[in-house]
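K.L.:
build me a model:
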Amino acid sequence: MDEIRKLKMATYHLFTFTISKLISTFGAQVYAFAISFHILQITGSATSFAANLLCNILPRTLISPFAGYVADKYSRKKIVILAQISTTLAISGLLYVSLTYGLSLTAIYITTSVLAIASTFSSVTFSSSITGLVDEARIQRAMSLNQMAMSFAAIGSPAAGGLLYGAVSMDTFLIIYIAASIAAVILESTMNFTLFAKRKTEGKTTESMFQSMKAGVSYLKTKQVLMTLIWLCLIVNFLFGAFEVGYSYVLIEKLNLSSQHFGFTQGAFAAGMLILSIYFSVRKEVKYPFLVSKRGILVIGFILGATALPLMIDLSYWAIFTFYMILMFSFGAMIIIINTPIQVMMQKMIEDDYKGRVFSLIETMAMALMPLGMILFGFLYDAVPGQYILLASAAILLGVVVTLARPSVVKKVHPELDGEKRVLSEAGTAV
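P.N.:
Predicted coordinates for the structure are as follows:
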């Protein structure tokens, strides 16, 4: 295939990838919204609701390393399509049970588990395939469009879910999801996952699964920058539990914000992500991604600490609402500023044959620590005033970033930065 045709195909991939991701993510989030309402409506039990969340998180954590191994060993196109077909069949099975016997908690839990497994295979494989789908110059745009699709889904799915849940039956709801999933399968089947791929071991390796995963860990250890990034991500995800638990607790229990206004602040978070995703999709690639992400995490630390501010000073109701709207918008924007440059850097740094295993290892560790953080901080908020937990978490986060991403580490990642500073300094002296 000549270069011009490849570039045209890459442009096509940008749109099909984004639309497919939007359909599948939007469908999954609307389904999660509706099924959560349904569980609470038929049982009124928080335990049943939590069990469904566990059926989503636990399979993802357990299956992610295996998904990475499969993504590195076999055809990534086949894996993505089979994962989406599995999603379609799982929802079709739930629809059959609903029409035949009526929805039961057991059927919902099984479906949620299957969807979580299929989603893990799909997300790990898609993350591993970006450099095969688009040319190197447009990796940042691909990552930004992916984030944009997720932001659109985050903003629109609660509204769509609420509207549909009140207007149509659960069976109609499931039929709509099945149709959306089939559309995603059709789009994914038209994509060429090997257009720019540089894989050498697809279907050739004789390693066992354990040996392959061990090789992935060994490869990761040779990349000091990646190890630093992973430690930063793990600590940020763990401390994010302080924000996840504390934010709802502070706004609803301590500051008595109405559910409607609380929802608006959540929407501001998604809006911040969306606007920055659009910005990154049209701007040129970030020159110093590690440095930009370091600064973004530092800002996240200050935002985490600022969350406690209305607990320590008297503010009017509308001042509190406005403060958290701005805070959450900034938080959403910072997530994109941190994630997009780092994801682009990782896409370029990690060899094609190891991407599945590396991305799955990162996802496994991040997902394993988030529930632990939420449980720990859940207990802490019952025992200690919220402002102290938020301020202490912010201080720890800032300290970790300053230590792990110290100037000497930044120089190793971006040695050209030192030379650029020297040139600017000499130019200033000459003036």
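K.L.:
when you work out contacts or count neighbours from here on, use the C-alpha atoms and nothing else.
P.N.:
Noted.
K.L.:
quick check: next helix or strand after the strand or helix carrying residue 174?
P.N.:
In the assignment (DSSP states H and E), residue 174 maps to helix 170-189. For helix 170-189, the following helix or strand on the C-terminal side (DSSP H and E) is helix 209-221.
K.L.:
another one to check against the first:
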Amino acid sequence: MLEERKNQKATRNLYTFLVSKMISSVGFGVFNFGISLYILSVTGSALSFATNIVFNVLPRALAAPLAGYVADRFSKKRVVVASMAGITVSVAALIVYTFMFGFSVSAIYTITAIFSTIGAFNGVAFSSALPNLVGKQRLQKAMSYNQVSYSIGSIGGPAIGGMMFGFVSMKVFLFAMMIAYFIALCLEATMDFALYETKVKVKKESVLTSMKEGLHYLSGKPLVKTLLMVTLCMNFFFSAVSVGLVFVLVQKLGVPSNQVGLIEGSGAVGMLVMSLYLSSRSDLRSPLYFAKKSAFTMCIIVACITLPLFFSLSSLHTFIFYMLLMVLFSAFGVLANTPIGIVIQNVIDDEYRGRVFGIIETLSVGMGPIGSVIFGALFDRMDAKVIFICTSLFLLLCITWLMRPSKIGYDHDEFIS
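P.N.:
Coordinates of the predicted model:
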């Protein structure tokens, strides 16, 4: 009877998590789309737009290690609820500021930095709390639902934001986001974060000592270190796609801008479909073997980006080809990343999970911009065909070496025990 009640609570946590993440993802997608259009319409400057991206990425990367310490030191539920309340109050403060002084680019930069910082605490605490919320047996479904909410936000946010931008003011965008985050806050407050929690005695130690202990713990987990290296390699090399695809479409093939937008947006469809598939199927028996094969497929897809540069295709065929390619690329990205995330969640002890995920967040968030800068410079100086083919081969070799059978195990049972 007790176990049945526990399962019911876990199921309720699972679906509350899905709805909460979906609402906040769509709300942020609407806001982010409106902010992007506002900056470009007011300043007409790509540099101003890029500056906002820096304010969105850098504070999150810097705050993540501290967020990990806080998630391990205090109640994860309090951290999640307090951070979501902080985001909601920040939006309300921006609304008040807008009514008093008007909307400005400097205000956007400030609120973006605040969201990014507080978002690090919310994201790290939520990630480290997932096994406590739903149990290890439901991790695949929970992480798939997280991808589903992100995909719906990526699709629905710009779609709703695009419809709203021409008809309503930025104040309405802010109200929409505040309401979305307030609803998410109310939902998260009802979740039982201690359902599968392992009670541990929290040691009284300084922030710096605690962070060092987290690094020491991570150094003693060779499997986690290997999977982290795989993730960082994928984030770095696949940034060639985010930078180079638009360059190839616009500069090399002359694809119209409206088609470029559809091609880029089709990736979210692939993520959504594959996330729904993973959420509905049974647990993967060999998650790391599955992730390895999916990553190999992504490498092949990266190489295939060059095909229209070798063979002449009609504009329609080029459009269809790249749409299908991006659907597959994003779909296999889910198949590669989700199993790796599940294994990491399972093998890390509860008392260190926040700090480990804080480290992962910092490294993962930071690797994307570094890769974008490097590949951006390369695409200005080298043939795009060479870059994509070399990227595919280098990553293939990295994954083959890092995920060789002698380095990591492929058995499912060892990761859920």
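K.L.:
picking that back up, list the helices and strands the helix holding residue 174 of structure 1 packs on?
P.N.:
helix 3-43, helix 76-100 (3 or more Cα pairs under 8 Å, 6 or more residues apart in numbering; DSSP states H and E).
K.L.:
out of these, which is closest to residue 173 of structure 1?
P.N.:
Across these, residue 173 of structure 1 has its closest neighbour in helix 3-43 (8.0 Å, Cα to Cα).
K.L.:
okay, the angle between the closest one and helix 170-189?
P.N.:
With axes from the mean of the first three to the mean of the last three Cα atoms, to 10 degrees defining the directions, helix 3-43 of structure 1 sits at 160 degrees from helix 170-189.
K.L.:
and helix 3-43 of structure 1, how far from the chain's centre?
P.N.:
13 Å (Cα atoms, centre = their mean, to the nearest Å).
K.L.:
so where is it in structure 2?
P.N.:
Using TM-score structural alignment, helix 3-43 of structure 1 corresponds to residues 3-43 of structure 2.
K.L.:
host element of the residue minimising distance to the centre of structure 2?
P.N.:
Among the residues of structure 2, the one closest to the centroid is residue 150, at 7.6 Å (Cα atoms, centre = their mean). Using DSSP H and E, residue 150 of structure 2 sits within helix 139-165.
K.L.:
SS state for residue 257 of structure 1?
P.N.:
On the three-state scheme (DSSP: H, G, I helix; E, B strand; the rest coil), residue 257 of structure 1 is labelled coil.
K.L.:
run a quick neighbour tally on the equivalent of it over in structure 2.
P.N.:
Mapped onto structure 2 by TM-score structural alignment, residue 257 of structure 1 lines up with residue 255. Using other Cα atoms under 10 Å, residue 255 of structure 2 has 17 neighbouring residues.
K.L.:
do the same with residue 420 of structure 1
P.N.:
Number of residues near residue 420 of structure 1 (other Cα under 10 Å) recorded here: 11.
K.L.:
list the contacts of residue 361 of structure 2.
P.N.:
Counting by Cα atoms under 8 Å, 6 or more residues apart in numbering, residue 361 of structure 2 touches 61, 64, 124.
K.L.:
in JSON lines: those residues, plus distance to residue 293 of structure 2, neighbour count and secondary structure.
P.N.:
Listed next are these as JSON lines, based on distance: Cα to Cα, whole Å; neighbours: other Cα atoms under 10 Å; DSSP: H, G, I helix; E, B strand; the rest coil:
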{"residue": "61", "distance to residue 293 of structure 2": "30", "neighbour count": "22", "secondary structure": "helix"}
{"residue": "64", "distance to residue 293 of structure 2": "30", "neighbour count": "32", "secondary structure": "helix"}
{"residue": "124", "distance to residue 293 of structure 2": "28", "neighbour count": "30", "secondary structure": "helix"}
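K.L.:
need the residues you listed in JSON lines (columns: distance to residue 30 of structure 2).
P.N.:
Listed next are these as JSON lines, based on distance: Cα to Cα, whole Å:
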{"residue": "61", "distance to residue 30 of structure 2": "23"}
{"residue": "64", "distance to residue 30 of structure 2": "25"}
{"residue": "124", "distance to residue 30 of structure 2": "23"}
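K.L.:
follow-up on the earlier one: identify the residues contacting the match of residue 257 of structure 1.
P.N.:
Per Cα under 8 Å, 6+ apart, neighbours of residue 255 of structure 2: 249, 315, 319.
K.L.:
and those, which of them are in helices?
P.N.:
Among the contacts of residue 255 of structure 2, DSSP state H puts 315, 319 in helices.
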